[in-house]
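Peer 1: Dropping the sequence and predicted coords here.
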Amino acid sequence: MNTILPSPHDPAEELRRLATAATPTVHARADLARTVLNRARRQRRVRRLGKVAAAVGGGLVVLTTVAAANLLGRSDYFTVTEPSEVMESTINVGERVVLNKKLSPARGDIVIVHLARDGYTYDAIFRVVALSGDTIGCPTGPAGRCEGVVVNGTTLPEPYLGAAVTDPFPTSTVPDHMIFLLGDNRARAHDSRFIGPVRLTDVGGVAVRIENRNGQVRAVPGAPAHPGPGDRDNVDPATQVPPAFVGSPR
């Protein structure tokens, strides 16, 4: 019987021969299989995201939403909804306040602070009226009422209060690393007149703008100007602040 030998020019046979000859010299990395498997998984995830994006007709929107969700809590800016009357009429119930967690509070700023009372903690929005080392008080005037809050010997201009009146309270010095806070609705706010100065470390953010229920934006009256978020800045969505203690503070 005649044996048919493979042609020396048979490509398939030549490849088998070369592979056999090369086998002893191949040294694969120990983690090669894992690397290839992980790469394949990543490619499958990308393909799945692409299919979802194509299905909704807005791949960019889907991927942007995913990215924004992953960035939640990482932005310098966040939003809260005011539930109480302590800052009326500067901030009305249901309006949103955009705050920057990286700013240091100055006189006139509106801030959100983390407070504790009766064994539980809560957040509240107030205005900074005095800083560490300042003297502050509301002395009784000739008419038997306070004519205005006095900081470091000077009456504080507060046009945002309108016709509201502040009841007298004694003059004191704000301790180091603390601030003195008042609500703009002085008749309803349980603020530093009753709870004392608040630690700077309890400040969670400084207000940069106010948004009403219709989405209209306005500056924070009586506060220093602060830049708000730009078009490319991520702003964490609005959360509601638990109502601060309101009603007659006495």
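Peer 2: Thanks, I have the structure now.

Peer 1: from here on, contacts and neighbour counts on C-alpha atoms
Peer 2: Noted.

Peer 1: With adjacent residues omitted, what lies nearest to the residue sitting nearest the centre point of the chain?
Peer 2: Centroid check for the chain by Cα atoms, centre = their mean gives Phe78 as the closest residue, at 2.8 Å. Distances taken as Cα to Cα, 6 or more residues apart in numbering place Asp236 nearest to Phe78, at 4.5 Å, with adjacent residues excluded.

Peer 1: wait, the one you found sits on Gly73?
Peer 2: Yes: judged on Cα atoms under 8 Å, Asp236 makes contact with Gly73 at a distance of 6.4 Å.

Peer 1: higher neighbour count, the two?
Peer 2: Comparing Asp236 with Gly73 by neighbour count (other Cα atoms under 10 Å), the higher total belongs to Asp236, at 20 against 14.

Peer 1: Would you verify that the more buried one is located in a strand?
Peer 2: Yes: according to DSSP: H, G, I helix; E, B strand; the rest coil, Asp236 belongs to a strand.

Peer 1: can you pull the contacts of it?
Peer 2: Going by Cα atoms under 8 Å, 6 or more residues apart in numbering, Asp236 touches 72-73, 75, 77-79.

Peer 1: Could you export those as CSV, including secondary structure and distance to Ser172?
Peer 2: Below are the contacts of Asp236 laid out as CSV (DSSP: H, G, I helix; E, B strand; the rest coil; distance: Cα to Cα, whole Å):
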residue, secondary structure, distance to Ser172
Leu72, coil, 41
Gly73, coil, 38
Ser75, coil, 37
Tyr77, strand, 34
Phe78, strand, 33
Thr79, strand, 33
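
Peer 1: Is it possible to get JSON lines of those residues that adds distance to Gly137?
Peer 2: Below are these laid out as JSON lines (distance: Cα to Cα, whole Å):
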{"residue": "Leu72", "distance to Gly137": "41"}
{"residue": "Gly73", "distance to Gly137": "38"}
{"residue": "Ser75", "distance to Gly137": "37"}
{"residue": "Tyr77", "distance to Gly137": "33"}
{"residue": "Phe78", "distance to Gly137": "32"}
{"residue": "Thr79", "distance to Gly137": "32"}
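
Peer 1: Second structure for comparison follows:
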Amino acid sequence: MSGAGRRLGVAAVVVGLLGLVLGLGGVAYARLELGGAVVSSESMAPTYEPGDRIFYERTGGDEVRRGDVVLFSAPERYGFDALVVKRVIGVGGDRVACCTGTGTAARVTVNGKPIEEPYLKGGEAGGGFGIPAYDVRVPEGRLFLLGDNRANARDSRAFLDDRGGTFAESEIRGRVTDGYTVPAVVGTAIALGAVLILAGVGLGIAARVVRRRRPAPITPNWQIPA
């Protein structure tokens, strides 16, 4: 094998394997760690409107934090198996209460401190007239979840007589990612992997061509006709 053919062959293997790692790794991550859903209600408006496509990282409830938007399944409360989207307000051990102040000046408190919620629709932390006040100590292993559209959200407040309306961490299916950043990175890895695989194939073909090329025979001077 010529030196050029050998180098092209090595490059083909290296580039092809790198492409396989990127491509298959991206596909595996997308299948195992990412999920997608379409928002079907107004409970998280204006953050997420009905019809919005959202992506989420599959994670357990013990990994989420206050302020995270999560997807969960609680068929015994909602009567269906579809994923529900809400925001984490309190985690195990927190005391969540509503509300200090009135109207748009009202604030939910966590452990006695009012929290800022710029994502609220209409600035209504309490949800308006007819929404009951609450003061809940979140049990360990459970979460207090609210919608961003407090006037039109069936969240922890609707189940206050059952463990303070909290949801089990085991019901969490994932945490909504920040926009399209994670899916875009995964998609780029898959696309780049495909390009590298094709490049590896091209290099392999070039190496094969070089190997088959034979140098022109050298005719001795004494055989050259005068």
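Peer 2: It's in. Everything numeric in this text was worked out from a predicted model, so none of it was measured.

Peer 1: buried residues in the longest helix seen in the first structure?
Peer 2: Criterion DSSP state H: the longest helix present in the first structure is helix 32-56. For helix 32-56 of the first structure, the neighbour count (16 or more other Cα atoms under 10 Å) marks Ala53 as buried.

Peer 1: which residues make contact with the following helix or strand past that helix from outside it?
Peer 2: Later in the chain than helix 32-56 of the first structure, the nearest helix or strand by DSSP states H and E is helix 59-70. Residues outside helix 59-70 of the first structure that contact it (Cα under 8 Å, 6+ apart) are 50, 52-53, 234.

Peer 1: How about stretch 199-206 of the second structure?
Peer 2: With Cα under 8 Å, 6+ apart as the test, stretch 199-206 of the second structure has contacts from 5, 8-9, 11-16.

Peer 1: Which member of these is positioned nearest Asp155 of the second structure?
Peer 2: Ranked by distance to Asp155 of the second structure (Cα to Cα), those are led by Gly16 at 50.0 Å.

Peer 1: OK, contacts around that closest one?
Peer 2: 196-201.

Peer 1: Need those in a markdown table (columns: distance to Arg208 of the second structure and secondary structure).
Peer 2: Converted to a markdown table, these look like this (distance: Cα to Cα, whole Å; DSSP: H, G, I helix; E, B strand; the rest coil):
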| residue | distance to Arg208 of the second structure | secondary structure |
| --- | --- | --- |
| Leu196 | 18 | helix |
| Ile197 | 17 | helix |
| Leu198 | 15 | helix |
| Ala199 | 14 | helix |
| Gly200 | 12 | helix |
| Val201 | 11 | helix |
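
Peer 1: Can you turn the buried subset of these into a selection I can paste into ChimeraX?
Peer 2: Selection of buried members from those for ChimeraX, criterion 16+ other Cα under 10 Å:
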select :196,197,198,199,200,201
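
Peer 1: Tabulate the contacts of Gly16 of the second structure in JSON lines, adding columns for distance to Leu146 of the second structure.
Peer 2: JSON lines is the format used below for the contacts of Gly16 of the second structure (distance: Cα to Cα, whole Å):
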{"residue": "Leu196", "distance to Leu146 of the second structure": "46"}
{"residue": "Ile197", "distance to Leu146 of the second structure": "46"}
{"residue": "Leu198", "distance to Leu146 of the second structure": "48"}
{"residue": "Ala199", "distance to Leu146 of the second structure": "50"}
{"residue": "Gly200", "distance to Leu146 of the second structure": "51"}
{"residue": "Val201", "distance to Leu146 of the second structure": "53"}
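
Peer 1: Just give me the closest of the contacts of helix 59-70 of the first structure to Val128 of the first structure.
Peer 2: Asn234 (26.2 Å).

Peer 1: The closest one contacts Gly73, correct?
Peer 2: No: using Cα under 8 Å, Asn234 of the first structure makes no contact with Gly73, being 9.4 Å away.

Peer 1: related to what we said a few turns ago, now which residue in the second structure aligns to the residue nearest to the centre of the first structure?
Peer 2: Using TM-score structural alignment, the partner of Phe78 of the first structure in the second structure is Gly35.

Peer 1: one step back: just the closest of the contacts of helix 59-70 of the first structure to Ala130 of the first structure, please.
Peer 2: Closest to Ala130 of the first structure, out of all of these and judged by Cα to Cα, is Asn234, at 31.2 Å.

Peer 1: With adjacent residues omitted, what lies nearest to the closest one?
Peer 2: Counting by Cα to Cα, 6+ apart, the residue nearest Asn234 of the first structure is Ser75, at 5.7 Å.

Peer 1: how far away is that neighbour from Arg42 of the first structure?
Peer 2: As judged by Cα to Cα, to the nearest Å, Ser75 of the first structure and Arg42 of the first structure stand 27 Å apart.
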